[in-house]
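Chemist: Predicted model follows, preceded by the sequence.
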Amino acid sequence: MKQIVLWSLLIVPWASLLLLKPDTIRRYMPVALLMTIIHTLTYQAAYYYNWWNESKSSLFGWDRIMPVPWVYGAYLIVVIWVFRFTYGQFWLYLTVNLVMDGLFMYLAYPLLGRLGFVSAESSLPTIAIYAMMIGFSLIIYLYHMWQNDIFKAPEETSKERQRTNWPKLHLRRKAR
């Protein structure tokens, strides 16, 4: 049963991307990958400093330090969905992260610990992990703000060029 749940945490989130437009996935995938890197580094630090132990969430055996179903499945895809519905509305984004991270840390994680899916042991207080998660969400929001111009749809870019009166190169070619 445990293996089914862990495989579901890896596959079902990825399958949910079929409900999104490819442009949406392309727009938010860089920020989701950044969050994946942050989570990977955090899990490695947690292992090294004995903050927590997630070997119970191992799916492959070699992922005892950093659980693949969580980091490369659920966490990665949740970032895309949260950005899809909240980006551009910072206070909504922050509220959604505060609520989701709070529900996860104070309700879901203890339940998953009792069921044997995660380690219920941690040398860090829950509030410290919760603050870390909120800090990460702020970092990736700032990153996406920085990257946002790169991932605008082509029609948005052409409308901006028209508004700023950029030279129309195709007209110059015809004049020659």
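Modeler: Structure's in. What do you need?

Chemist: rest of the way, CA atoms for contacts and neighbours
Modeler: Will do.

Chemist: Tell me the secondary structure at Asp63.
Modeler: coil (DSSP: H, G, I helix; E, B strand; the rest coil).

Chemist: Quick check: closest non-adjacent residue to it.
Modeler: Excluding the flanking residues, the one nearest Asp63 by Cα to Cα, 6 or more residues apart in numbering is Ser55, at 7.5 Å.

Chemist: Please compare the first structure with the one that follows:
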Amino acid sequence: MAHFVMWFLLIGPWFLLFFFDTERMKRFVPVGIFAALLLTIVFQIAQRYEWWIIHDNLFFLTNMTPFIYGVF
């Protein structure tokens, strides 16, 4: 069940792009990319200094949650 939720958090928000206006996408996509990049760096630092431990993840996201690339 946890993997289903994680796959939904990764893939589900991408389907909302079909309903957005193109002007809105041009305005907010750069911010989303920057936020995803920043959170990726934070997760890499957190793994190095062992700030937290992620127990369940998807097979290609070794030390991150799907929240980063799905919602942002």
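Modeler: Looks like it came in fine. Just so it is clear, the structure is predicted and the values come from calculations on it, not from any experiment.

Chemist: Quick check, the residue nearest to Asp63 of structure 1 in contact with Arg64.
Modeler: Yes - contact criterion Cα atoms under 8 Å: Ser55 of structure 1 and Arg64 qualify, at 4.3 Å.

Chemist: mind checking how far the residue lying farthest from the centre of structure 2 is from Leu17 of structure 2?
Modeler: Computed with Cα atoms, centre = their mean, the residue of structure 2 farthest from its C-alpha average is Glu23, at 22.5 Å. Counting by Cα to Cα, to the nearest Å, the separation of Glu23 of structure 2 from Leu17 of structure 2 is 12 Å.

Chemist: can you check Lys26 of structure 2 too?
Modeler: Separation of Lys26 of structure 2 from Leu17 of structure 2 (Cα to Cα) stands at 11 Å.

Chemist: on that earlier part again, measure how buried the residue nearest to Asp63 of structure 1 is and give me the count.
Modeler: 18 (other Cα atoms under 10 Å).

Chemist: what do you get for the one 3 residues further on?
Modeler: Ser58 of structure 1 is flanked by 20 other residues according to other Cα under 10 Å.

Chemist: Please name the residues that touch it.
Modeler: The contact partners of Ser58 of structure 1, by Cα atoms under 8 Å, 6 or more residues apart in numbering, come to 64, 66-68.
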